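Participant: Sequence unavailable; structure follows:
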């Protein structure tokens, strides 16, 4: 992959990560509640899910999933149900005392795996990667190193963008000094999770 081609891919990767989605909502929700540092497990979990999608496509299994209406539908509705569940949980989440030294009531492991499942159950990512990778693959060169380069680029860029989302969201902590404001914020993010579920439910392959 030439430098020019990689830079073009890098721009595409940045635009992909900046586009709002379930992963961004998950990151902002954690950023508001826990701050940047305590959002890191969730951000890493998102990258595990994203990496699984990349490996799936790179191994050729993504094409099988994308070509099977049944498999894609099953994965899609699992993702829809999970996002709705997250939205309900967020809506009902109790308020907390805003204290930077207070330990969160959810373990880092739970944050990690919840976030990983958000990305793993997103079939749009599979279909998108199948459409994206061929545009940048050089047919005459070995595909393995090219896929590793593109996959690494996507994950690193997404990590940086999610950190940015968490940082922006964490600034809202200073405004969450009353139970009323916390309930409003919880319901906002609960609604965003459900909105992401609706968007995923309406997704149809071209």
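Facilitator: Structure's in. What do you need? Here the structure is a predicted model, which means the values were calculated and not measured.

Participant: When you work out contacts or count neighbours from here on, use the C-alpha atoms and nothing else.
Facilitator: Will do.

Participant: Now do the contacts for the residue nearest the centre of the chain.
Facilitator: The geometric centre of the chain, computed from its C-alpha atoms, lies nearest to residue 23 (Cα atoms, centre = their mean), at 2.4 Å. Under the criterion of Cα atoms under 8 Å, 6 or more residues apart in numbering, the contact list for residue 23 reads 46, 115, 118-119.

Participant: Second structure for comparison follows:
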């Protein structure tokens, strides 16, 4: 338990949530399921998202910690790569002009013909490149030599699971509601700035600690 709590901190939670809530493959699929079938029908896929994402994040964190045990310089190099990723991701958020929207029961982007089950959600996470890229960035920032591989896997999975359920779940609900919540430009910009703030918080351990 000490290993688990030793890695988890507010910045890590903020990073996980920000990268999950920002529009991507998960958001498109959740919008599609929500607009076509409703929230209840999409819950199995959402649960699969949480399980698959948590597993991927845990594997990435454990792998990063193991490599770092062979050469501590790996973490330092990976952290600066993560800083570049955070800068790119922040710019992408600030330059976003409009959110994904569901209109007339259809969703812009690729959609599925059926809601899917838990296993479909799990498989989708392992095939989603954004999951692995953000997992690498999180591991580079938040891995610590004081915690072993198992501790890292448990802590990253424990944080990723609820963050994905909330972040992707928002898009599922928005899909059912016809995206009415995200039509006001001021609301969209406010949400974007909140995500940018969470990402900036995640960079603090590298730049100032």
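Facilitator: Sure thing, it's come through. Because the structure is a prediction, the values reported are computed rather than measured.

Participant: what TM-score do we get after superposing?
Facilitator: Scored by TM-score structural alignment, normalised by the length of structure 1, the superposition of the two chains gives a TM-score of 0.59; 173 aligned residues with a Cα RMSD of 4.3 Å.

Participant: on that earlier part again, so of the contacts of residue 23 of structure 1, which ones are in helices?
Facilitator: Here DSSP state H is the test, and the contacts of residue 23 of structure 1 give 46, 115, 118-119 as lying in helices.

Participant: so which of those would you say is closest to residue 68 of structure 1?
Facilitator: residue 119 (19.3 Å; Cα to Cα).

Participant: and the corresponding residue of structure 2 for that closest one, what does it touch?
Facilitator: Structural correspondence for residue 119 of structure 1 with respect to structure 2 (TM-score structural alignment): residue 135. Applying Cα under 8 Å, 6+ apart to residue 135 of structure 2 gives the contacts 56-57, 60-61.

Participant: For residue 127 of structure 2, state which of those residues is nearest.
Facilitator: For those, the minimum distance to residue 127 of structure 2 (Cα to Cα) is 10.2 Å, reached by residue 56.

Participant: helices or strands up against whichever strand or helix holds that closest one?
Facilitator: Element membership of residue 56 of structure 2 [criterion: DSSP states H and E] is helix 39-70. With contacts defined as 3 or more Cα pairs under 8 Å, 6 or more residues apart in numbering; DSSP states H and E, the secondary structure elements packing on helix 39-70 of structure 2 are helix 25-37, helix 73-95, helix 118-126, helix 129-142, helix 149-176.

Participant: Identify each buried residue in that helix, please.
Facilitator: 39, 41-66, 68 (16 or more other Cα atoms under 10 Å).

Participant: One more: stretch 104-112 of structure 1?
Facilitator: Neighbour-count burial for stretch 104-112 of structure 1, counted by 16+ other Cα under 10 Å, picks out 108, 111-112.

Participant: Out of the contacts of residue 23 of structure 1, the closest to residue 177 of structure 1 would be?
Facilitator: Scanning the contacts of residue 23 of structure 1 for proximity to residue 177 of structure 1, where the rule is Cα to Cα, the winner is residue 115, at 26.5 Å.

Participant: Return the residues in contact with that closest one.
Facilitator: With Cα under 8 Å, 6+ apart as the criterion, the residues that contact residue 115 of structure 1 are 23, 26, 42-43, 45-46, 49.

Participant: which residues does the nearest residue to residue 157 of structure 2 once chain neighbours are set aside contact?
Facilitator: Closest residue to residue 157 of structure 2 in three dimensions, ignoring its sequence neighbours and counting by Cα to Cα, 6 or more residues apart in numbering: residue 54, at 4.2 Å. Taking Cα under 8 Å, 6+ apart as the criterion, residue 54 of structure 2 is in contact with 156-161.

Participant: Of these - the most surrounded one?
Facilitator: The most crowded member of those is residue 156, carrying 31 neighbours; neighbours defined as other Cα atoms under 10 Å.

Participant: From residue 96 of structure 2, how far off is the closest residue to residue 58 of structure 2 other than its chain neighbours?
Facilitator: When the adjacent residues along the chain are set aside, residue 58 of structure 2 lies closest to residue 153, with 3.8 Å between them (Cα to Cα, 6+ apart). Residue 153 of structure 2 sits at a distance of 33 Å from residue 96 of structure 2 (criterion: Cα to Cα, to the nearest Å).

Participant: Between the two, which has more neighbouring residues?
Facilitator: When residue 153 of structure 2 and residue 96 are compared on other Cα under 10 Å, the one with more neighbours turns out to be residue 153, at 25 against 12.
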